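**Q** Need coordinates for the following:
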Amino acid sequence: MVRGKSGIRGASSFRAAQDAPPSGQGSRRSSPPAGNWLFKGGDGRLTAYACTPHGLMRWTEAAAPRTGWTGPDTFGIEGWTGPAAMAQSSEGYVHFVALRAAQDGSGRPEIIVSTQFQPGRPMTEWHSLGTPGLRGGPADDRLAGPPRIAVNQRSGSTHVLVSMRHGGVLRRSRNAEGAWGGWKQVAPEPYGSGVTPLMPVGGQLEMLVLGPAGADRWSGIGQGRFALADRIPTPVVPGSPTVCETGPRRVTYFWRYPGDGSLVAWRAARQGVQGGLMGLGGAGGRGAPGVVRAVVGGYDCTVLAQSGAEGDIELTAYVTENEGYGTWWASLGGHGAYAPQVAVDAAGRIVVAAFDADGALICTRQDTTQQGLVFGPWEAA
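**A** Okay, here's the model as predicted:
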């Protein structure tokens, strides 16, 4: 069990070494992608990504017996306007979606997609999905947020979703054979923010979108159709929602409450499963949290990392779908770092990665030789 002050130890013993993370030469103009940007590949190596003014940047864990990271590798894209978002398949493939200036000279952005099949290997050529819109819709309809991508973990199909200021939420899908369909409307209501999607294993594609009355959850109901599943009347800090699959065909959304900056979790109520809105503490934090499921002390836990009120990276862990027992946040140091993500490496250790003030990648790893959640010093990639 990792609940309470005894669950996360050693957070202050290495603070002095963490308060001034090293600068990353040549990576000072990088920024985090939308959503998750830290993944474990099919060979167990971690890969981290960042956006630059001209494309993508990538760091890859070195292959054994070497330790540390390789990179950063840069991938320039002509006409790139960013930002990028990504999602991973069950095989470890990372699928990307981003924006670049349309080739027709209109100045409007077009959606582009690519895939990386193995850590450290080249990405596929970027493929254009054109400028999103509906036939007969406004010609000047604009994106309300960055495009996002979701993967069907069983079939391997991918789904690109965009929120339009007039046309609602649109989706374009690629089937397992690689053929893309056209843009189709998922939600008719226009939203002023982006989409947070996920497709749980064996379940339907669903997404959270922020509207004037709170958060709306749309879910697939079969044959490509979607329905408004829940309307959650609560204020949400834009840009803070994230999502994690926390049970069979179940997802939990996390976002920040604007009153005090604290994090909340929300899950659709089901028989035998706690649902609804649940407070997680972490007041004064900023941005979207990083989230992963990991085994801690023999328990299936949800691990969250955030940029805390005092400027440090903070971490909490609790038994998955047991938010009601309470959470306790501990500082990991890394003062001034931001946009943390969490993953589990090939050795089963929890890894927290973030960007320092210069945009360089830094990370800290769990020390599994000690009881509880104890982390080593921050290191530059």
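**Q** Every contact and neighbour count from this point should use C-alpha atoms.
**A** Fine.
**Q** in this structure, which strand has the most residues?
**A** Looking across the chain with DSSP state E, the single longest strand is strand 286-296.
**Q** what's the helix or strand just after that one packed up against?
**A** Following strand 286-296 in sequence order, the next helix or strand is strand 299-307 (DSSP states H and E). Packing partners of strand 299-307 (3 or more CA pairs under 8 Å, 6 or more residues apart in numbering; DSSP states H and E): strand 286-296, strand 313-319, strand 338-344.
**Q** Give me the number of neighbouring residues for E91.
**A** 14 (other CA atoms under 10 Å).
**Q** re the thing from before, and of the helices and strands packed on strand 299-307, who's closest to T368?
**A** strand 286-296 (9.7 Å; CA to CA).
**Q** closest to G10 out of the helices and strands packed on strand 299-307?
**A** Nearest to G10, of the helices and strands packed on strand 299-307 and by CA to CA, is strand 313-319 at 12.3 Å.
**Q** and the helix or strand just after the closest one, how far from the chain's centre?
**A** With elements assigned by DSSP H and E, the helix or strand that comes after strand 313-319 is strand 330-331. Averaging C-alpha positions (CA atoms, centre = their mean, to the nearest Å) puts strand 330-331 21 Å from its chain's average.
**Q** Strand 330-331 packs against which elements?
**A** strand 313-319.
**Q** Tell me which other helices or strands the strand it packs on touches.
**A** strand 299-307, strand 330-331.
**Q** structure for this one too, so we can compare:
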Amino acid sequence: MRRRSAGPVDAARPGGRTDTDDGPTASGAAHGTWLTLGKDGRLTLYAPVDGGLLRWTETAAGGPRWSGPHVVPVPGLTHLTVVQGADTYVHFLGRRERTGADGTPAADVVHAIQYQTGLAVTDWRSLGNPDRGPERAARLAPPVGAVAADGTVHVFVRAAGGNLMLRREAPNGKWRAWEDLGGAGIDALPAPLALAGGRIEVCAAAETGVMIWRQTAPGGDFAGPRGFSLRPAPGTVAALETAPERATFFWTDADSGAAAAWRAGGWPVPLGGSPAGRPYAVLRTPLDGYDYVVLAYRDQDGTATLGVGGAEDEAAGFWWYGLAEPCQGTPALARDGHGRVVMALIDPGGRPRVARQEDGPGLALTRWQHL
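**A** The predicted structure is shown next:
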């Protein structure tokens, strides 16, 4: 792992205590933005649990106290993705498995919303399955999503044929039918991104390289896929708007095993670091008056790693810090109600841990708080 001895970031300091409290524990980490900031300045953390999801909520903006876990039942949930829109509404997308009256297993995509911090989640609504026939339908991949600037929810799923399917809301609030966006041999976790100008872009690793879909205009059709002969490791792609209407995609390079950043029209920029097997958590934030990107991921040894570098200035170098904190899945990054960077992870026992940016220059994290 490449490390820098100087720069805008100070090494994060691990620590914590053993948590012996009783109560439900998470079965892993959710996909997407599972640490969210509400309109009232409070953070909420979500995690899957057998038969539903768990929710922890700050009792005041900026913490440090949290309430929870609160259990939201979702029978049959096998995968949870969390997506937040500019309106701060939190959308839950799930893959659900059920057994029909005839004993045949079935899978579908479900959706629910939390409109305000700490309040109830709406009823879960089925969005169906883009594939027909029991065998193909059972191969339903996990849903991922993005919420456009106008609040329109877009749900993307890799179909059984390896192509990308889309289901999205119509202007009247109803759901349109599934749309086939094409492609072949794509990864199970494409990376959609809602740009501030209203368009959606999607990047997916594929057997042939990388595929990109771009919405032609806010609310419009999707052009693509456009293919690029690049080598991201499957399951590692993440997306972030790093300048107005410009997306940067981050992934683990399949050949070098290091992180890379890429924007269409250029070549991937190597960032160093060690291999990540899952998508990166991504966050854009000011540090010491400059525009920075923060990345976090689970290392191959099962511990969390944090990286920081200039937004769209990746060639100047990334600073990587192994945090010595074991975790499940991808960590989460957010800014709290006071603008401080917060990192969350799910430990091997299914308990969330949270570290917050300390006052002062750079990015030093507090000791880990066990929720």
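**Q** that older thread, TSV for the helices and strands packed on strand 299-307 of structure 1, including distance to A101 of structure 1 and mean neighbour count?
**A** Shown next, in TSV, are those (distance: least, CA to CA, whole Å; neighbours: other CA atoms under 10 Å):
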stretch	distance to A101 of structure 1	mean neighbour count
strand 286-296	27	23
strand 313-319	35	26
strand 338-344	26	25
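**Q** Quick check: buried residues in stretch 18-36 of structure 2?
**A** Buried residues in stretch 18-36 of structure 2, counted by 16 or more other CA atoms under 10 Å: 24-36.
**Q** Can you get me the start-to-end distance on that stretch?
**A** 25 Å (CA to CA, to the nearest Å).
**Q** who touches it?
**A** Residues outside stretch 18-36 of structure 2 that contact it (CA atoms under 8 Å, 6 or more residues apart in numbering) are 43-50, 53-54, 69, 79-84, 90, 144, 328-334, 344-346, 349-351, 370.
**Q** what about the helices in the stretch 1-150 of structure 2?
**A** Under the criterion DSSP state H, counting those that start in this stretch, the stretch 1-150 of structure 2 carries helices at the ranges 134-137.
**Q** Now do the strands in it.
**A** 31-32, 35-37, 43-49, 52-58, 66-73, 77-84, 90-99, 105-114, 125-128, 144-147 (DSSP state E, counting those that start in this stretch).
**Q** whereabouts in structure 1 does the first one align?
**A** Here strand 31-32 of structure 2 aligns to structure 1 at residues 34-35, judged by TM-score structural alignment.
**Q** just the fifth one next, same as before
**A** Strand 66-73 of structure 2 corresponds to residues 69-76 in structure 1, going by TM-score structural alignment.
**Q** Okay, buried residues for the matching stretch please.
**A** Buried residues in stretch 69-76 of structure 1, counted by 16+ other CA under 10 Å: W69, P72, T74.
**Q** Show residues contacting it.
**A** By CA under 8 Å, 6+ apart, stretch 69-76 of structure 1 touches H54, G55, L56, M57, R58, W59, T60, E61, A62, A381.
**Q** contacting residues for the nearest residue to A17 of structure 1 once chain neighbours are set aside?
**A** Leaving aside its sequence neighbours, A17 of structure 1 sits nearest to P377 (CA to CA, 6 or more residues apart in numbering; 6.7 Å). The neighbours of P377 of structure 1, taking CA under 8 Å, 6+ apart as the test, are F14, A17, Q18, T364, R365.
**Q** residues in contact with the first one?
**A** Spelled out, that is F14 of structure 1. With the criterion set at CA under 8 Å, 6+ apart, F14 of structure 1 makes contact with G333, G376, P377.
**Q** and what of the third one?
**A** With contacts defined as CA under 8 Å, 6+ apart, Q18 of structure 1 is in contact with G333, G334, H335, P377, W378.
**Q** Distance-wise, check whatever residue of structure 1 lines up with A223 of structure 2 relative to Q185 of structure 1.
**A** Residue pairing (TM-score structural alignment): A223 of structure 2 is matched to A227 of structure 1. The gap separating A227 of structure 1 from Q185 of structure 1 is 11 Å, by CA to CA.
**Q** who has more neighbours, those two?
**A** Q185 (21 against 14).
**Q** thought that one was touching V169?
**A** Yes. Contact criterion CA atoms under 8 Å: Q185 of structure 1 and V169 qualify, at 5.9 Å.
**Q** Find residues that contact each of the two.
**A** What both Q185 of structure 1 and V169 touch, as defined by CA under 8 Å, 6+ apart, is an empty set.
**Q** Quick check, G107 of structure 1 in contact with A101.
**A** Yes. Between G107 of structure 1 and A101 there is a contact under CA under 8 Å: 6.0 Å.
**Q** ok, the two, which is more surrounded?
**A** A101 (19 against 10).
**Q** looking at it, that one is touching G130, isn't it?
**A** No. With contact defined as CA under 8 Å, A101 of structure 1 does not count as touching G130 (10.2 Å).
**Q** what is in contact with the two at once?
**A** E110.
**Q** For R250 of structure 1, state which of the contacts of P377 of structure 1 is nearest.
**A** R365 (28.3 Å).
**Q** contacting residues for the counterpart of the closest one in structure 2?
**A** In structure 2, the residue paired with R365 of structure 1 is R356, using TM-score structural alignment. Applying CA under 8 Å, 6+ apart to R356 of structure 2 gives the contacts R340, V341, V342, M343, L365, T366, R367.
**Q** For these, please prepare a markdown table with the additional fields distance to P190 of structure 2.
**A** Below are those laid out as a markdown table (distance: CA to CA, whole Å):
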| residue | distance to P190 of structure 2 |
| --- | --- |
| R340 | 29 |
| V341 | 26 |
| V342 | 25 |
| M343 | 23 |
| L365 | 30 |
| T366 | 33 |
| R367 | 33 |
